[in-house]
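Student: pasting the sequence and the predicted coordinates here, then a few questions.
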Amino acid sequence: MKIYLAAVPALAAQIVAAAAADLPFREAVLRPAFPAAESVPVPDWTGLYFGAHVGAAADGGFHGETLAPLPAVSARTSLGGFTGGGTIGFNYQFAPQFLTGLAPGGGLVVGIEADGGYASFRSQSSVSVPTLGFSAEGGLGTDTYFATLRGRVGYAWGPLLVYATGGWAASEIGVNGGVTVPGFSVPVKLKNLPAGLPIPQAITFGGFSGSASRSMPVDGYVVGAGIEYAVLPNWTVKSEYLYADLDRTVTVRASPYQARFNAGFDVHQLRIGVNHRLNWL
């Protein structure tokens, strides 16, 4: 009886081993106690983008002056108006620098941007004397294009980019004017006329009314600064300030004389815009 009892453990061990051999092999997998935190994508400003903008003139004016050999004469008049158009550009962001305790970090961003569209900066004045029927008006304006080609350099803190910008700008200014002079008569008295000739009682002027306009291209420099923010992975909004100073020198020749003039305008613009980034990484 004792012999049988001693064989029981050995028999049980053989049965367990045989059952285990029939089970499929399963590799032990080590699982963490808690799931690993997902990595947060770091916005990268590198890539091509396009967008649209609108703006208004906060200050500025049209200016002109005579150049030698004419005596120095200058004039200036303030302007106002708005602008709007499209934008295309490319940014390159250097390797992001992660700041201790902040995620995501930032990096230096350089780029080039071109924009163009419609601009209506105007300065208009007029004078009239209704009782006499006399009126005159004149003005300067940019009822035409306004375009810039600028470099940009800034620093990005994740979705926020602060930048400075500067480059070349071009537009066109136009001069327009008109005048209306009423007709009038001047009474005359003539003496000692030969007999038989009609004697005029007055000399009459029929009046005059006309207008003219002329435009010329101008170009110069533009500088400014702005802030751009990524509201979505590939959409950004921006607000920027631009100052542009454009002019042109014109020479008028009337043989044997010539006259030289410099004319143009400067404008402070406040703009807002939206950009779509094609390859936000």
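Tutor: Arrived safely.
Student: hey, let's count contacts and neighbours off CA atoms from now on
Tutor: Will do.
Student: list the buried residues of stretch 230-240.
Tutor: Neighbour-count burial for stretch 230-240 flags 230, 234-240 (criterion: 16 or more other Cα atoms under 10 Å).
Student: and these, which is closest to residue 205?
Tutor: residue 240 (56.6 Å; Cα to Cα).
Student: and the gap between that closest one and residue 165?
Tutor: According to Cα to Cα, to the nearest Å, residue 240 stands 10 Å off from residue 165.
Student: swap in residue 85?
Tutor: Distance from residue 85 to residue 165, by Cα to Cα: 18 Å.
Student: sorry, back to before: among the buried residues of stretch 230-240, which ones are in strands?
Tutor: 230, 235-240 (DSSP state E).
Student: farthest pair within those residues?
Tutor: The widest separation within these (Cα to Cα) is 16.6 Å, between 235 and 240.
Student: returning to that earlier point: how about the ones in strands among the buried residues of stretch 230-240 in a markdown table, adding distance to residue 248?
Tutor: Shown next, in a markdown table, are those (distance: Cα to Cα, whole Å):
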| residue | distance to residue 248 |
| --- | --- |
| 230 | 39 |
| 235 | 38 |
| 236 | 36 |
| 237 | 34 |
| 238 | 31 |
| 239 | 30 |
| 240 | 26 |
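Student: what is the nearest of those to residue 129?
Tutor: Among those, and counting by Cα to Cα, the member closest to residue 129 is residue 240, at 44.5 Å.
Student: may I ask which helix or strand encompasses the residue lying closest to that closest one once chain neighbours are set aside?
Tutor: In this structure, residue 240 finds its nearest non-sequential neighbour in residue 226, 3.9 Å apart by Cα to Cα, 6 or more residues apart in numbering. According to DSSP states H and E, residue 226 maps onto strand 208-232.
Student: same for that strand, what does it pack against?
Tutor: Counting contacts by 3 or more Cα pairs under 8 Å, 6 or more residues apart in numbering; DSSP states H and E, strand 208-232 packs against strand 160-181, strand 235-254.
Student: here comes the other one, which I'd like you to weigh against the first:
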Amino acid sequence: MKKLTALMLAGSVAAIAAPAMAQEANTFTGLRGQIVGGYDDVTAGSSVDDDGNDNNDQSIEGFAYGAAVGYDFDFGGAVIGAEAEYTDSTAKTDFNDGDFEGFGFGNVDAGRDLYFGVRAGAKVAPDVLAYAKGGYTNAKLNVLANDGTTEFDEDFDLDGYRIGAGVEYAMNTNTFINVEYRYSNYSRAEVDFNDSLPNSDRFDVDLDRHQIMAGVGVRF
């Protein structure tokens, strides 16, 4: 009788533990937050580059860094979610041995970048997610110029889209790391004046952005 009771208790514990273990294995669901950082390259597109000057570097490079939040829905083999991100960058133009790397826009440095988008992926292992992403990005270029009498120090407000792909590894149910490549294209802009003048009308631009980013985050 005692053995039968012990077996029944063991079976009950196993029955209760099984759903909990299944829920614990569901590692790609819910609210998440992370810090991100990596390589950032902003390149002047074909409509604004300076192909006639071989010495003129058509890109600015630096380190992008920031934070992201998102929410994922785990459907078993597939994961779908939404995310938002805020980053800044050290990329800027500079002088190399007296040669100004004009970038097609003048003396600029990359400002903040906002991103809102979605991602969808498939589990290639119980703790590994491969995914693609896409959405809207709004970035700033801080532009500095001087004609000898007046200094121009304003922001270009850029609108565009972003696509990318990455891999995420769930270290446990609450902690994850990921790495991804993303490409952004900016095709519309306006000048945000830093004084009492109204913003400019929107105009066409052509900028490409390539980033390789890594992140570490937690799920709540």
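Tutor: In hand now; what should we look at? Remember, it's a predicted structure, so these values are computed and weren't measured experimentally.
Student: let me see the TM-score of these two.
Tutor: TM-score for the superposed chains, counting by TM-score structural alignment, normalised by the length of the second structure: 0.72, backed by 188 aligned residues with a Cα RMSD of 3.2 Å.
Student: which one among the buried residues of stretch 230-240 of the first structure gets closest to residue 174 of the first structure?
Tutor: Out of those, the member with the shortest distance to residue 174 of the first structure (by Cα to Cα) is residue 240, at 26.9 Å.
Student: pull the contacting residues for the aligned partner of the closest one in the second structure.
Tutor: Matched by TM-score structural alignment, residue 240 of the first structure corresponds to residue 180 in the second structure. Going by Cα atoms under 8 Å, 6 or more residues apart in numbering, residue 180 of the second structure touches 164-167, 212-214.
Student: looking at the first structure, which of these hold up?
Tutor: Compared against the first structure with both residues aligned by TM-score structural alignment, their matches' Cα atoms under 8 Å, the contacts of residue 180 of the second structure retain 164-167, 212-214.
Student: just send those residues back as CSV, with distance to residue 189 of the second structure and neighbour count too.
Tutor: Formatted as CSV, these follow (distance: Cα to Cα, whole Å; neighbours: other Cα atoms under 10 Å):
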residue, distance to residue 189 of the second structure, neighbour count
164, 22, 18
165, 26, 17
166, 28, 19
167, 32, 19
212, 24, 18
213, 25, 19
214, 28, 20
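Student: for residue 66 of the second structure, see how far away the residue nearest the centre of the second structure is.
Tutor: For the second structure, the residue lying nearest the average C-alpha position, counting by Cα atoms, centre = their mean, turns out to be residue 85 (6.0 Å). According to Cα to Cα, residue 85 of the second structure stands 7 Å off from residue 66 of the second structure.
Student: between residue 85 and residue 165 of the first structure, which has more neighbouring residues?
Tutor: Neighbour totals were compared for residue 85 of the first structure and residue 165, and residue 165 leads with 22 against 18 (other Cα atoms under 10 Å).
Student: residue in the second structure matching the more buried one?
Tutor: Match for residue 165 of the first structure (TM-score structural alignment): residue 133.
Student: wait, what's in contact with that match?
Tutor: 117-120, 162-165.
Student: need the nearest residue in space to residue 111 of the first structure, chain neighbours excluded.
Tutor: residue 91 (4.1 Å).
Student: for the one you found, which three-state class applies?
Tutor: strand (DSSP: H, G, I helix; E, B strand; the rest coil).
Student: number of nearby residues for residue 43 of the second structure?
Tutor: Residue 43 of the second structure: 21 neighbours (other Cα under 10 Å).
Student: now do the same contact list for it.
Tutor: 58-60, 103, 207-209.
Student: switch to 7 Å and redo it
Tutor: Shown in contact with residue 43 of the second structure (Cα atoms under 7 Å, 6 or more residues apart in numbering): 58-60, 207-209.
Student: just the buried positions in whichever helix or strand it is part of, please.
Tutor: Counting by DSSP H and E, the element that carries residue 43 of the second structure is strand 30-44. Across strand 30-44 of the second structure, burial judged by 16+ other Cα under 10 Å covers 31-44.
Student: again with stretch 12-29 of the second structure
Tutor: In stretch 12-29 of the second structure, counting by 16+ other Cα under 10 Å, buried: 26-29.
Student: how close does the residue nearest to residue 240 of the first structure sit to residue 241 of the first structure?
Tutor: In terms of Cα to Cα, residue 226 of the first structure sits 6 Å off from residue 241 of the first structure.
Student: just residue 96 of the first structure next, same as before
Tutor: 27 Å.
Student: got it, and residue 8 of the first structure?
Tutor: In terms of Cα to Cα, residue 8 of the first structure sits 93 Å off from residue 241 of the first structure.
Student: looking at those two, which is more packed in?
Tutor: Between residue 8 of the first structure and residue 241, counted using other Cα under 10 Å, residue 241 has the larger neighbour count: 18 against 10.
Student: tally of neighbours for the nearest residue to residue 82 of the second structure once chain neighbours are set aside?
Tutor: Distances taken as Cα to Cα, 6+ apart put residue 118 closest to residue 82 of the second structure, at 4.3 Å, once the chain neighbours are dropped. Using other Cα under 10 Å, residue 118 of the second structure is surrounded by 18 other residues.
Student: what's the counterpart of residue 118 of the second structure in the first structure?
Tutor: Matched to the first structure by TM-score structural alignment, residue 118 of the second structure sits across from residue 151.
Student: contacts only, for its match.
Tutor: Contacts of residue 151 of the first structure by Cα under 7 Å, 6+ apart are 111-113, 165-167.
Student: quick one: the helix or strand it falls within to chain centroid distance?
Tutor: Here residue 151 of the first structure sits within strand 144-157, counting by DSSP H and E. On the basis of Cα atoms, centre = their mean, to the nearest Å, strand 144-157 of the first structure sits 7 Å off its chain's mean C-alpha point.
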